[in-house]
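> Quick one: sequence and predicted model below, then my questions.
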Amino acid sequence: MDTSLLSPKPSVSSDARVLMRGIAMGESPRWHQGRLWFADWGAQQIVAVDPAGNSEVMMDTHLDLPFSIDWLPDGRLLVVAGRASLVLRQESDGMMVTHADLRDVSDAGWNEIVVDRHARAYVNGGPGIIAVVNADGSARQVADNIAFPNGMAITPDGKTLIIAESHGKRLTAFDIDGDGGLSHRRVWADLVDGFPDGICIDADGAVWYADVPNKRCVRVREGGEVLQTVAVDRGCFACMLGGADGKTLFIVATEWRGMAQMAAVAAERTGRILTVLAPAAAAGFPLSTRQVAPT
């Protein structure tokens, strides 16, 4: 047998470094202007931490979980107020205004967000749906029957949206149509025993996904081949590539004992930001501010 034709075995590591401790319950990490920003659901805050571990509270949101963040191409921050079914926008003077009212699409609550190069925001949640919010704030449903929608990412060419279906144990892809609609739904990767939460794309076209019950982050290629696994000691809720060269994988991890114990765990502040060196740099959307948005 020609062994050169065999794929190398996926690497498994547990050498993640602790960048920050004491987080109530972290989610929605984004690399932005030299720091990792994230939503601390338990503390109702948006926090930024630099590569040396120095953190700063950027906003006291007073929002119930879930809430998530991303930026418009012009630099204004969007915040999904999940329970209120609103997308809020921070203006240049710091004021928060309503960017989109999602209650006409669904008032069952919303979760994750990703913004594309056209200032369109894709938001998921509710009864397993995805909505697109146009730059003018108008919104419509573009997908349904998602088995617990979670992290989303868009490929560098802006043509494909990938979503984590946590209860479906898969990553699902859609073509992005010219008007922002989604079509040609297909399974991008069957994860078998994986429960994907937050995700991000790298420059090799692979996807990293965070996995809460399995306490790991996993790098997979389209089709489901596992390339790398980072095992940790608590549930991995989200991950994002960033850093000076885009090759730092930031992992948002928290001890998890189920929804009934969420308040107790948040009070214990078991959340951490972990880092590990990744083999390929950040790509696609959410857009790392070290990247140049494709035209």
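Received the coordinates, thanks.
> From here on, just use CA atoms for contacts and neighbour counts.
Fine.
> what ranges do the helices span in this structure?
262-268 (DSSP state H).
> Hmm, Tyr209 and Val221 touching each other?
Heads up, residue 221 is Arg, not Val. No: with contacts defined as C-alpha atoms under 8 Å, Arg221 does not count as touching Tyr209, sitting 11.0 Å away.
> Show me which of those two is the more surrounded one.
Comparing Arg221 with Tyr209 by other C-alpha atoms under 10 Å, the one with more neighbours is Tyr209, at 30 against 17.
> Please tell me how far the more buried one sits from Thr229.
As defined by C-alpha to C-alpha, to the nearest Å, Tyr209 lies at a distance of 10 Å from Thr229.
> Can you work out which residues contact both of the two?
When contacts are counted by C-alpha atoms under 8 Å, 6 or more residues apart in numbering, Tyr209 and Thr229 are jointly contacted by Cys217, Val218, Arg219.
> With Pro156 as the reference, measure out to the second one.
Put plainly, it is Val218. Here the distance between Val218 and Pro156 works out to 20 Å (C-alpha to C-alpha).
> One more: the last one?
Arg219 sits 17 Å away from Pro156, going by C-alpha to C-alpha.
> need the contact list for Asp193.
Counting by C-alpha under 8 Å, 6+ apart, Asp193 touches Lys169.
> can you pull the contacts of the nearest residue to Ala16 once chain neighbours are set aside?
Counting by C-alpha to C-alpha, 6 or more residues apart in numbering, Ala16 lies nearest to Val276, which is 4.9 Å off, once chain neighbours are set aside. Under the criterion of C-alpha under 8 Å, 6+ apart, the contact partners of Val276 comprise Asp15, Ala16, Arg17, Thr248, Leu249, Phe250.
> cool, and Ala135?
For Ala135, the set of contacting residues under the criterion of C-alpha under 8 Å, 6+ apart consists of His118, Ala119, Arg120, Ala121.
> Of the residues you listed, keep whichever come out buried.
The neighbour count (16 or more other C-alpha atoms under 10 Å) marks Ala119, Arg120, Ala121 as buried among the contacts of Ala135.
> List the contacts of Met96.
If you count contacts by C-alpha under 8 Å, 6+ apart, then Met96 has Leu88, Arg89, Gln90 around it.
> Tell me the one among the residues you listed nearest to Leu102.
For the contacts of Met96, the closest approach to Leu102 (C-alpha to C-alpha) belongs to Leu88, at 10.8 Å.
> one more structure, for comparison:
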Amino acid sequence: MDEVRTLVSGRGLVEAPRWHGDRLYFSDWTAGEVLTVGPDGVAEVVARVASLPLCTAWLPDGRMVIVSSTEGRLLRRETDGTLVTHAELGRPGWNDVVADGRGNVYVNRVDFDPTAGEAARPGEVFLATADGSVQRAAGDIAFPNGMAVTPDNTTLIVADSYRHALVGFDIAEDGTLSNRRVWAGLGEAFPDGICLDAEGAVWYADVPNRRCVRVAEGGKVLQTITLDRGAFACVLGGTTLYITAAEWQGMTEDEMVTPGSGQILAVEVDVPGAGWP
């Protein structure tokens, strides 16, 4: 049985774990904070943005980008800690973000408000290039969630939670997407945040099924880590899989997770991380 360690506890809706510069970063959506945490479990706030969702990515030059969903802006954290506008996204509703090794940033959006109980409409993925321009890159993703880019910058993988699948796209030199395909069908799973490993497998977090699962292209299950609460996202730092988890209450509840139930968990695995995030 995999030994799951608790690194951080007592948080809210924790999401978007990222590994950068030998440090773990994550977002507490309830608090509107982006934090970094050391091996001692002490968390330090590096940015405050009143946004739900609140997801981040790292540019090749080491600067962080942050999606301000409510404002419809992609922010960039400068080396002095100030936040500036990286790109104007327009309307609200933005969710996850990933940057590839060329500096292209992919941001996805859900085209309805699940917190208000609206009927589902397919979402989209947009591309923000280094010059600040934004263009639609892909559509018809029922509920776009976590994203990852392969180490060679040639494939974008998007978790479609409502269609229970990981969707793959080829990435061209200019960042545009083509050759849409089902990278892995996941049966009854609800993939949320994802990450890649050095063998080309994907780890996905699954909130209602309270687990993180490693799958190969095509959907073969390679490993499963079960939890006592919903798994929202995961990232590999070396051979440590970090998982953001909390007790899920529901999208339309006043508190989507039980207050104080948010945790950052860690479990050792065999294959290190690769690609982005």
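Nice, I can see it. Model, not experiment: these values are computed from the prediction.
> about what we covered before: a markdown table please, covering the contacts of Ala135 of structure 1 and showing distance to Asn145 of structure 1.
Shown next, in a markdown table, are the contacts of Ala135 of structure 1 (distance: C-alpha to C-alpha, whole Å):
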| residue | distance to Asn145 of structure 1 |
| --- | --- |
| His118 | 26 |
| Ala119 | 25 |
| Arg120 | 21 |
| Ala121 | 19 |
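> of all those, which comes closest to Ile69 of structure 1?
So of the contacts of Ala135 of structure 1, ranked by how close each gets to Ile69 of structure 1 (C-alpha to C-alpha), first place is Ala121, at 10.5 Å.
> aligned partner of that closest one in structure 2?
When the structures are aligned by TM-score structural alignment, the residue of structure 2 matched to Ala121 of structure 1 is Val105.
> How about Ala52 of structure 1?
In structure 2, the residue paired with Ala52 of structure 1 is Asp40, using TM-score structural alignment.
> got the contact list for that match?
Leu7.
> make it 10 Å
By C-alpha atoms under 10 Å, 6 or more residues apart in numbering, the contact set of Asp40 of structure 2 is Leu7, Val8.
> So it versus Leu7 of structure 2, what's the distance?
Here the distance between Asp40 of structure 2 and Leu7 of structure 2 works out to 8 Å (C-alpha to C-alpha).
> how about CSV for the shared contacts of Tyr209 and Thr229 of structure 1, with neighbour count and distance to Asp177 of structure 1 added?
As requested, the shared contacts of Tyr209 and Thr229 of structure 1 are arranged in CSV below (neighbours: other C-alpha atoms under 10 Å; distance: C-alpha to C-alpha, whole Å):
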residue, neighbour count, distance to Asp177 of structure 1
Cys217, 31, 30
Val218, 24, 29
Arg219, 23, 27
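> Chain neighbours aside, what residue packs nearest to Trp248 of structure 2?
For Trp248 of structure 2, the nearest residue in space outside its immediate sequence neighbours is Val257; the separation is 4.5 Å by C-alpha to C-alpha, 6+ apart.
> Would you quantify the distance from the counterpart of that neighbour in structure 1 to Arg83 of structure 1?
Structural correspondence for Val257 of structure 2 with respect to structure 1 (TM-score structural alignment): Val265. Distance, Val265 of structure 1 to Arg83 of structure 1, using C-alpha to C-alpha: 20 Å.
> Tell me which of those two has more neighbours.
In this view Val265 of structure 1 and Arg83 are compared by other C-alpha under 10 Å, and Val265 has more residues nearby, 20 against 17.
> Just the ones of the shared contacts of Tyr209 and Thr229 of structure 1 in strands?
Using DSSP state E, the members of those that fall within strands are Cys217, Val218, Arg219.
> For Gly158 of structure 1, what is the corresponding residue in structure 2?
Counting by TM-score structural alignment, which is the criterion used here, Gly158 of structure 1 corresponds to Asn153 in structure 2.
> Give me the neighbour count for the residue mapped onto Gly275 of structure 2 from structure 1.
Using TM-score structural alignment as the criterion, Gly275 of structure 2 maps onto Gly284 of structure 1. Neighbourhood size, Gly284 of structure 1 [other C-alpha under 10 Å]: 25.
> and what of Gly81 of structure 2?
Look at Gly81 of structure 2: counted by other C-alpha under 10 Å, it has 12 neighbours.
> list the contacts for it?
Residues touching Gly81 of structure 2, when contacts are defined by C-alpha under 10 Å, 6+ apart, comprise Val46, Ala47, Arg63, Met64.
> Could you check how far the residue lying closest to the second one once chain neighbours are set aside is from Gly62 of structure 2?
What that stands for is Ala47 of structure 2. Spatially, and ignoring its direct neighbours in sequence, Ala47 of structure 2 is nearest to Val34 (5.1 Å; C-alpha to C-alpha, 6+ apart). To Gly62 of structure 2, Val34 of structure 2 is 16 Å away according to C-alpha to C-alpha.
> which one of the two has more residues nearby?
The residue with more neighbours, out of Val34 of structure 2 and Gly62, is Val34; 25 against 13, by other C-alpha under 10 Å.
> Please determine how far the more buried one is located from Pro17 of structure 2.
When C-alpha to C-alpha is the yardstick, Val34 of structure 2 and Pro17 of structure 2 sit 10 Å from each other.
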